[in-house]
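In: After the sequence you'll find the predicted model.
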Amino acid sequence: MPTGMSRRVLAIGWITATSVLGLWSVWPRIVMTHGHGWARLIVAFSFALSALLLSGEHGQRGNARLLYALTIVYLLDQLGLRDIGPLEPVSMLAGGFVTVLGFTVLLRYPLDALDRWSERFVLTLAAAAALLQVALLVTGRWPWDRLGVSGLPSGLPHQTLFTGLFHIKTVWGAVSFVVFLGLLIRHWRSLVRLDRRTITPLILAAVVVGALSIVDAVANIASVPGALLIGEVRGYSIALLAAAFAACALRSRLQLNAIAGLAEDLRQPVTTRQIRDALRDALADDSLVVLFWVDEHARYVDGAGQPVEVPSPPGRLVFEVTDRAGRPLALLVTDPALAKHGNVVAAAVRISEMALENARLEVGLRTQLLVVQEARERLLHVGLAQRRRLERDLHDGAQQRLLGLGLRLAAIEATADQPATVDAVKSARQELLLALEELRDLAHGLYPAILTQGGLAPALEDATERLSLDVTLNVPAQRWHPDVESTAYLMVCEALANIVKHAGVCSATVTVTSLDRDLAVCVEDDGKGFSLDQQADALAGMRDRLAALGGHLRITSTPGKGTRVEARIPAAEGAPRPG
C-alpha cells in the first residue's frame, strides 16, 4: 500500500500529467475557438480532480476508477485534432465511450453500484457504441487515410453508408439522453436527503447537458441554422457538469455540506429537542432519534426521560456515542442509508458531544422526576384503594354486625317485662344507633359507596346535603377514571370543609367541567376570605393529591372578598364515559 507521502506524489503527478496532456491535446482548438478549447481543458481537469478526490473516500473507489478511465478516454478523444497519424483512429474509437463512462458514473454516484435498469441501459449503450464506432471507422475514408492503408477492400470506404451510420449514431445519442435523464431523476429520488443535497447541483447540470444534447442532435439531423452554436453551448455545459462533479466530490470529502452549521447551532445551551433538530438538519434525516443513557437505571431513554427499546438493524441504523471515558452516552438512531456516511456522522457526533453530555444531565433529571411522579401516582392509587377497601369492610362487616345487634336488642325490648330492663335496653339501642351513625359518617369520609356506584355528581350531592352550607352544584352526569373521581371528590370536600370552618356565613358554588383532556374543578364562596400564607400547610395535602395525578391547584383569596379554589386534573386515562 502506498504511504501518505507516496500518495501525495502520485496525486501531484496525476494532476500534472492530465493538465499538461490536456493542454497539449486541446491547444489547436484553443487557438481556433478560444473559449470552447478552454472549456474542454476544464472538463479534463475536473474529471481528473474528481477521480483523485473520490479515490480517498470510503465507498467511492469504484466511482474513482470509472473517473480515472473517463479522464483517459476523454483525453484520447481530444487527440483527434493533433497530427498523430495512426493514433487518430484510436482517438475516434475512444470518443465513442466517453458518453458510456459518463452515464455510468453519473448513474452510480454517490452509491457504489448501478441499479438493475441502469445496468441494462449502460450495457446496451456500450455495445451500441462499440458497434457504431467500429462501423464508422471501417466505412469512413479519413481513418483509412490516417492509417496509410492502400489497396482497400472492395466497397470501402463507403461514403453513403458512413453518412447513414452517422445519422443513426446521432439519433441513437438523442434517444440515449432521453432514457438517461429519466434514469438519472429516478436515481436522485431514490437517495437519502444527505446524498440528494450533495449531488443536486450535479443533477441539475446533467439535466442541462442532456437537454442541450437532445436539441443538438435534432438540430444536426434537421440541418437547423445555428446548430453549430448549439453545439458550442453544449460544450460549455459539459464543462459546467464536470466542474459541478468536482465541486460535489470536494464538498463530500471535506464534509462541509453536512456539518458546517452544527457547531454554531450547538454553541449556546440547547435542549434535547434542539440537539435532535440540529443533528437532523446536519445529517438530512428527519427520522433521526437521539436516545440517552441513564446510569442510575442502566437503560436508554428518550428526550422526555421515558424508557425506550433500542431499535435493531436492518430497520434502523444505530450509532453508539461514548463519553471521554468510553462509557455509554447516547445513541443516534438513523436511516440505514447513512451507513456509508459514517465519517460524516462521526464528525457530527464529535461536534455535538459536549451538548449531548449536558443534555444527558437534563434527561437524567427528567427521568428522576418521572420516577418520583410514578411513585406518587402509585401511592395515591394505593391510598385510594385502601380507602375503598376500608369503606367496603366497614359497610359489609362492622355496620352489618351493629345492625344485627340492634335487631336483637329490639327483640329483647319487645319481650322484656321489667321496666328497668326495658329502659336499659332502650338506652343501649339509642347508643347503638349513634355509634352506627358515626360509623356510617366515618365510612362515608373514607370513600363513599355512592362515588363508586353513581359517580362524582351524586356523591357530591350527598356530601353537600350533610353540610350546614348553601351549595350550588354544576356537575355533569359523566364518569371518569376512579382515581380522577376520587381526587376531585376529596378536593371538593376539603374545600367545602374549609369554607364551613373559616369563611363564616356564606354560600358556595361547585363547578365541574371537561376541558380537552382534563377535568376542571372550581369551588368558590362569598365568605370572608383568608391569607394564603396562613393556610399554606392546610392546603399542602390537597396540592399533593392533585400533583400525584399530574394536576395542579390554583387558589385566589382576598380577605373580605371570598375564595376561589381551582383544580385541573389530567383525565385522559379515563376520559368521560357514560354514567
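Out: All right, it came through fine.
In: C-alpha only now, for contacts and for neighbours.
Out: Will do.
In: So which residues of the stretch 101-250 of the chain form helices?
Out: 116-139, 141-147, 159-189, 193-221, 227-254 (DSSP state H, counting those that start in this stretch).
In: With distance to His381 and mean neighbour count as extra columns, can I get the ones you listed in TSV?
Out: Shown next, in TSV, are those (distance: least, Cα to Cα, whole Å; neighbours: other Cα atoms under 10 Å):
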stretch	distance to His381	mean neighbour count
helix 116-139	61	16
helix 141-147	96	16
helix 159-189	53	17
helix 193-221	48	19
helix 227-254	57	20
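In: which one of those lies closest to Asp393?
Out: Ranking the helices of the stretch 101-250 of the chain by distance to Asp393, with Cα to Cα as the measure, places helix 193-221 first at 65.2 Å.
In: The closest one to helix 159-189, inter-axis angle?
Out: 160 degrees (axes from the mean of the first three to the mean of the last three Cα atoms, to 10 degrees).
In: Tell me the secondary structure of Val512, please.
Out: Assigned state for Val512: strand (three-state reduction, DSSP: H, G, I helix; E, B strand; the rest coil).
In: What's the separation between Tyr300 and Glu309?
Out: Computed as Cα to Cα, to the nearest Å, the Tyr300 to Glu309 distance reads 8 Å.
In: Looking at the two, which one has more neighbours?
Out: Tyr300 (22 against 10; other Cα atoms under 10 Å).
In: That one contacts Leu291, doesn't it?
Out: Yes. Using Cα atoms under 8 Å, Tyr300 is in contact with Leu291, at 6.0 Å.
In: Need the overlap of contacts for these two.
Out: Ala330 (Cα atoms under 8 Å, 6 or more residues apart in numbering).
In: How much space separates the spatially most central residue of the chain from Asp281?
Out: Residue closest to the average C-alpha location in the chain (Cα atoms, centre = their mean): Ser287, at 2.5 Å. Distance, Ser287 to Asp281, by Cα to Cα: 11 Å.
In: alright, now check it against this:
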Amino acid sequence: MTVLRSRSLDAQGRQAGFDRRLWLISSAALTWGLASTLPQLLLGDALAVLVVLVTAAFGVVGGLLIFDENTASAGRAMLAACVLAPLNTGVGWDVGPVPFVLGITEGVFWVALCQGILTFQRSPLQWPERVFLGAMWTSFIGGQLTWSIVSRPEWVGLPPDTWWPALVPDLDASTAVQGILGLLNVASAIVFCVLIGWRASALARLDHRHSSPVAIAAAVSAIGAAVAWTITGRVTVIDQALLLGVPLAFAVSVLRARLLRAELGTALAGLAHGAGPDAVEALLQELLRDDTTTVYFWVTERSLYVGRDGRPVDSANEGAGRMRLPVATSDGEPVAVVTTDAALRSQRQYLETVVSAVRPTLENARLQATVRAQLAALRDAQARVLDVGLLERRRMERDLHDGAQQRLLSVASSIGLAGVQDDGTERRATLDRAGGDLRVALRELRDLAHGLHPIVLTRDGLSPAIDDVVSRLPLEARLDIDTVRVDPAAEATAYFVICEALTNVAKHAGALRVTVDAHFDGNRLTLEVTDDGVGGADATGYGLQGLVDRVETIGGHVELTSPPMRGTRLTAHIPCR
C-alpha cells in the first residue's frame, strides 16, 4: 500500500509540474501574440485577432507535445510556428526593413510547420520528405529574395519609404516572379498533401486514429493558404482561419490519445477474471487496432513458446519483420511474446503501457496455454505412437514371414521328405536338418517375443532386464538402477526408453562409455542415460521422437542435452501409479 501511495504521489507531482510548464508556455505564447500585433489590435483588426489566436494555439499545442518523447520533435516545430506566426503576417509592422525580413520568415514558418506535421506521424522523415523540405527552403527564401530585388515596396501595398532591396526594379519581372511563386506555393501544397497521404498509407490503424485530424487540417490549410496568397499576394483572414484549424487538430489528436488510455482501463475492467489465451489476444487486437496481433506463451517445462491453441511455434521466425514485445514476471521469467504490426513501433510507449497492464492476465492465460500445450503434445504423441505401432506390426509380420514362417515350412517339408525315404541314413540326416531349422525358428520367435516384452523384465524387474541388454553392448557400461518395482506400465516404458537410448549410443554416438541411472522417488521414476560420444543428437529424429512420444503418452517428459563433441545426456521423468 505504501508503494502504491508513493507511485500515486509521484504521478501527481509529475502532472503538477507538467501543468505549470504548460501554463507558462501558453501564457508566453499569448503575450507574444498580443505584443506582436498590438498596433492593429488597437484598431480592432480582425486579422490581428486571428493571428493572436493562432499564435496562442500553436503555443499550447507545442507545450502539450514537447514533453512527450514520441511527439517532442513535433512539439518543437509547433513552438517554432508559435514564434513565427505573427512574423509570418507582419500585422502592424510595415516600417523600415521589417516587412522585408518578415517576408523571409514567412518561408521559415511554413517549413517549420510542414516538418512538425510530418514528424507528428511518428516515423523518421524519408528521403522524399527531406527533398521536399529542402525544396521549400529554396523556393520560399530564394523566391522572396528574387522578388524583392525586382520589385518596389509600393507595388505590394507598402509605404514607399519602406526599406527594400529593389536592385533592378521591373514591374513586369516582379509580376512574373510573383506569379511563379504563387504557382510554386500551390505546387508545394499539393506535394505536401501527397506526402501526407503517402505517410498515412504506411501507418497502422492506431496511428491513423491520432494523425488523421492533423493530416486533414494541414492539407486544407496548405491548399487554402497557397490559393489565397496566389490570388491576393498577402496573408488574409481566410487562410489564418484555416491555419487555426491545424493546432486545434493537434489538440484533438492529443485528446484522442488520452481517451485511448482511458479505454484501456475500461477494457481491462471488463475482462473476465481468469480469461484464457483467446480472450487476451482478442483484447490486445482491439486495444492496438491490429487484427494481426499475436501472443505466444512460454511453456517452462518444454522451454518453448506455444500459440493460443497450445501448438509449439518458433516465435523468432513467426515474428520476423514484426514488432516484438517480450513479457516477463517480476523475477525475469518469460511469460509471453506479443508480436504486432511493425508500423506500431512509433507507438512503443503506448504498447508497453498496454502490455504492462495486461501482464497479470497474460500470466493467468499462460497457465491455460500450458495445459493446452500439454494436451496438444499428448494428442500428437498418441498419434505418433499409433503410427509407430502400425509400423512395428508390419515389421513383425515381415519378420515372421521372412524368418520363422520360412523355417517352419522348411521343417514341414523335411519331415514330409523323411516319411518317404527308405534309407535310414538319409532319413536321419533329413530329420537332423529339420531339427536345426526348428531350433533356429524357436530362437527367432524368442527374439521377437523379447522385443515385445522381455520375460526377464516381467519376472525380475528393470535392473536385471537392463543388465541383460547391456551385456550385449560393444562398449563399457555402468549401471545404477533402483531394484524397487514400480507399476508395469512405468517399468515397461523405462525399459524401452533405456533400450532405445542405448541403441542410439551404440549406433551413432561413437562412445566408449555409457552410464545408466534410474531412481524412484515415490511418485515418479527418473532415468538418465549419459555417454561420452560425439554429441549433436537431434530430439526430432525418428528414434528419439518415438522415445519422447512413449514417455509423453503416459504423462512424463524428456530432456535432452547434446552439445557437439561433448557427449549426450538424456533424462526421462516417468510418473508412477
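Out: Arrived safely, thanks for sending. Here the structure is a predicted model, which means the values were calculated and not measured.
In: So after superposing, what's the score?
Out: Remark: TM-score between the superposed chains equals 0.62 [TM-score structural alignment, normalised by the length of structure 2]; 419 aligned residues with a Cα RMSD of 4.2 Å.
In: The residue nearest to the centre of structure 1 should be in a strand, yeah?
Out: No. Assigned with three-state DSSP, Ser287 of structure 1 falls outside any strand and is coil.
In: right, and Val464 of structure 1 touches Thr472 too?
Out: Wrong residue type there; residue 464 of structure 1 is Thr, not Val. No. Contact between Thr464 of structure 1 and Thr472 fails when scored by Cα under 8 Å: they sit 9.1 Å apart.
In: Same drill for those two, tell me which one is more crowded.
Out: Taking other Cα under 10 Å, Thr464 of structure 1 and Thr472 do not tie; Thr464 has more neighbours (19 against 14).
In: Lys169 of structure 1 -> structure 2?
Out: Using TM-score structural alignment, the partner of Lys169 of structure 1 in structure 2 is Leu181.
In: Correction: the previous question concerned Tyr489 of structure 1.
Out: Using TM-score structural alignment, Tyr489 of structure 1 lacks an equivalent in structure 2.
In: contacting residues for the residue nearest to Leu546 of structure 1 when sequence neighbours are not counted?
Out: Computed as Cα to Cα, 6 or more residues apart in numbering, the closest residue to Leu546 of structure 1 that is not its neighbour in sequence is His552, at 5.8 Å. By Cα under 8 Å, 6+ apart, the contact list for His552 of structure 1 reads 543, 546, 567-569.
In: Mark which of those are part of strands, please.
Out: Among the contacts of His552 of structure 1, the ones falling in strands (DSSP state E) are 567-569.
In: Can you flag the buried ones in those?
Out: Taking 16 or more other Cα atoms under 10 Å as the criterion, what is buried in those is 567-569.
In: and Ala376 of structure 2, what does it touch?
Out: Ala376 of structure 2 sits next to 310-311 when contact means Cα under 8 Å, 6+ apart.
In: which one in structure 1 is aligned with it?
Out: Ala376 of structure 2 maps onto Leu370 in structure 1, by TM-score structural alignment.
In: ok, that match to Ser557 of structure 1 distance?
Out: The gap separating Leu370 of structure 1 from Ser557 of structure 1 is 32 Å, by Cα to Cα.
In: I'd say Arg577 of structure 1 and Gln478 touch.
Out: Yes. Taking contacts as Cα under 8 Å, Arg577 of structure 1 lies within contact range of Gln478: 5.9 Å.
In: Of those two, give the one with the bigger neighbour count.
Out: A count of neighbours by other Cα under 10 Å puts Gln478 above the other of Arg577 of structure 1 and Gln478, at 16 against 10.
In: you'd agree the more buried one is up against Leu519?
Out: No. Using Cα under 8 Å, Gln478 of structure 1 is not in contact with Leu519, being 11.0 Å away.
In: and Thr293 of structure 2, how many neighbours does it have?
Out: When neighbours are counted by other Cα under 10 Å, Thr293 of structure 2 registers 20.
In: can you tell me which residues contact the counterpart of it in structure 1?
Out: Matched by TM-score structural alignment, Thr293 of structure 2 corresponds to Leu288 in structure 1. Residues near Leu288 of structure 1 by Cα under 8 Å, 6+ apart: 276, 279-280, 332-335.
In: can you redo those residues as JSON lines with distance to Ile185 of structure 1?
Out: Listed next are the contacts of Leu288 of structure 1 as JSON lines, based on distance: Cα to Cα, whole Å:
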{"residue": "Arg276", "distance to Ile185 of structure 1": "30"}
{"residue": "Leu279", "distance to Ile185 of structure 1": "27"}
{"residue": "Arg280", "distance to Ile185 of structure 1": "24"}
{"residue": "Leu332", "distance to Ile185 of structure 1": "30"}
{"residue": "Val333", "distance to Ile185 of structure 1": "28"}
{"residue": "Thr334", "distance to Ile185 of structure 1": "24"}
{"residue": "Asp335", "distance to Ile185 of structure 1": "21"}
